[in-house]
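**Q** predicted model and sequence below, questions to follow.
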Amino acid sequence: MTDPLALSVLGAAALTEGIKFLYGQATELLRRRRERRDEAAALEVEPAEVPELDGELRLPLRADGAVLERVEPDLKELRRKLQDYADGVEEVASDDRGLLESADAVRRLLEAVYGQRITFRGEQRAASGPVVEGGIDVDVVAGYVAAVRARAVTGGATVRASVRANEVAEGAEVIGVDVDRIGG
């Protein structure tokens, strides 16, 4: 769980740009979702302007339609809470706990939809970039299982794996992360 107050370390200008970015991403994503509700293809969004990030987003941003469908009502509600700040009607203050919580909630929903972390420069959290997660929860392993198996994990990606197996048969393998190469 992230701390919404992590955003409070940003200066007013950086926080304002961050909120504008989050609001803009949520708006564009919801607009495209409405326009393409019947299409099975993943939505791609190329941000018009990206604020200074710690790390790098993999562009274009590709939305997971199933995740977006689940979080859409919450994203709509939280996006509305950022509207006046993003439009410059209200002044952004780094000590406004409600604003910070709303902005962080929008960020966490966007991170879930895009499968990437969004971290603004100056925050004390993991860098922006792709997140690879995998998990195994089985009773018996008779062969080979890996929570995450990849040929390469390039810079900026965060990999998380969890494994639970009640029994591993003789000669069987249980692997959390199986990667051929990490880095470029």
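**A** Here it is on my side, so go on.
**Q** rest of the way, CA atoms for contacts and neighbours
**A** Will do.
**Q** tell me which stretches of the protein form helices.
**A** 12-35, 65-86, 97-114 (DSSP state H).
**Q** for the longest strand seen in the chain, name the packing helices and strands.
**A** Counting residues, the longest strand in the chain under DSSP state E turns out to be strand 129-141. Applying 3 or more C-alpha pairs under 8 Å, 6 or more residues apart in numbering; DSSP states H and E, one finds that strand 129-141 contacts strand 116-117, strand 144-153, strand 158-168, strand 173-182.
**Q** in addition, the following structure is provided for comparison:
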Amino acid sequence: MTFLYQRLERLLDRGGVPEPDPEIPAELMGALTLPLQADAGQLAARRQELERLRGELSVYHRGSAPIGLTDTPLLNALGRLRGILEEIYGQRLTFVGEERQESGPFVHQRTERVAGQQTGMDADEVTGAASVLQEIGTVEQGGINIGMRARRIGSSPPS
């Protein structure tokens, strides 16, 4: 709750300014790519929903309502918040005990037509679990679609 709510407040209060050193909880599985960089378009598109979620979750954050593992409205709000944060940051946020891919960068592109060049992910170094999912209708003649191009993928440097 705390980690997700802090991201929510920082996005809304600071307008998506990169977070170079957020406190990462030990319960987060995998490795996030830092700084946490918000996609400005996603943030603008989801701002109203984020404001609503801040309203719903503020009673828990202030301690006015107890946090319980059987509190369905709380769990639903946190699930929606996590999904939005993952889209805005382009990274999965996976906690210990969950049956899903570890935390780390991802790209999900939905494109009807590629006429030039489209690249899902291009990095000098990818640490942790990275993935690209592309849904493409047509790649025109001369068009290029690259899922991932990386100098290194993995969590430890080569020896």
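**A** The structure has been received and is ready for your questions. Because the structure is a prediction, the values reported are computed rather than measured.
**Q** quick TM-score on the pair, please.
**A** TM-score of the superposed chains, computed with TM-score structural alignment, normalised by the length of structure 2, equals 0.78; 152 aligned residues with a C-alpha RMSD of 2.7 Å.
**Q** before we move on, back to that, from the chain's centroid, how far away is the longest strand of structure 1?
**A** 17 Å (C-alpha atoms, centre = their mean, to the nearest Å).
**Q** skipping its backbone neighbours, what lies nearest the residue nearest in space to the middle of structure 1 in space?
**A** Taking C-alpha atoms, centre = their mean, the centroid of structure 1 lies closest to E111, which sits 1.6 Å from it. Using C-alpha to C-alpha, 6 or more residues apart in numbering and skipping residues adjacent in sequence, the residue nearest E111 of structure 1 is R117, 5.3 Å away.
**Q** likewise T158 of structure 1?
**A** Closest to T158 of structure 1 by C-alpha to C-alpha, 6+ apart is V131, at 4.7 Å.
**Q** doesn't Q116 make contact with that neighbour?
**A** Yes - at 5.2 Å, V131 of structure 1 and Q116 qualify as touching, with contact defined as C-alpha atoms under 8 Å.
**Q** higher neighbour count, those two?
**A** Q116 (25 against 16; other C-alpha atoms under 10 Å).
**Q** find the nearest non-adjacent residue to the more buried one, please.
**A** P130 (4.1 Å).
**Q** measure that neighbour to P60 of structure 1 for me?
**A** 12 Å (C-alpha to C-alpha, to the nearest Å).
**Q** if you count surrounding residues, which of the two has more?
**A** Taking other C-alpha under 10 Å, P130 of structure 1 and P60 do not tie; P130 has more neighbours (23 against 12).
**Q** residue farthest from the centroid of structure 2?
**A** Largest centre distance within structure 2, by C-alpha atoms, centre = their mean: Q141, 33.0 Å.
**Q** leaving out chain neighbours, which residue sits closest to the counterpart of R62 of structure 1 in structure 2?
**A** R62 of structure 1 maps onto Q37 in structure 2, with residues paired by TM-score structural alignment. Spatial nearest neighbour of Q37 of structure 2, excluding adjacent residues (C-alpha to C-alpha, 6+ apart): P18 at 4.8 Å.
**Q** in contact with that neighbour, which residues?
**A** P18 of structure 2 makes contact with 35-38, according to C-alpha atoms under 8 Å, 6 or more residues apart in numbering.
**Q** now the alignment partner in structure 1 of it: how far from G129 of structure 1?
**A** Counting by TM-score structural alignment, P18 of structure 2 lines up with E44 in structure 1. Distance, E44 of structure 1 to G129 of structure 1, by C-alpha to C-alpha: 16 Å.
**Q** now swap in E69 of structure 1 and tell me
**A** Distance from E69 of structure 1 to G129 of structure 1, by C-alpha to C-alpha: 22 Å.
**Q** again, but for D54 of structure 1
**A** 9 Å.
**Q** the more surrounded of these two?
**A** Applying other C-alpha under 10 Å to D54 of structure 1 and G129 shows that G129 carries more neighbours, namely 24 against 20.
**Q** ok now do the counterpart of that one in structure 2, which residues does it touch?
**A** When structure 2 is aligned by TM-score structural alignment, G129 of structure 1 is paired with G104. Neighbouring residues of G104 of structure 2 by C-alpha under 8 Å, 6+ apart: 30-33, 91-93, 127-130.
**Q** which of these sit farthest apart?
**A** Pairwise distances among those were taken by C-alpha to C-alpha; the largest, 14.4 Å, belongs to L93 and T127.
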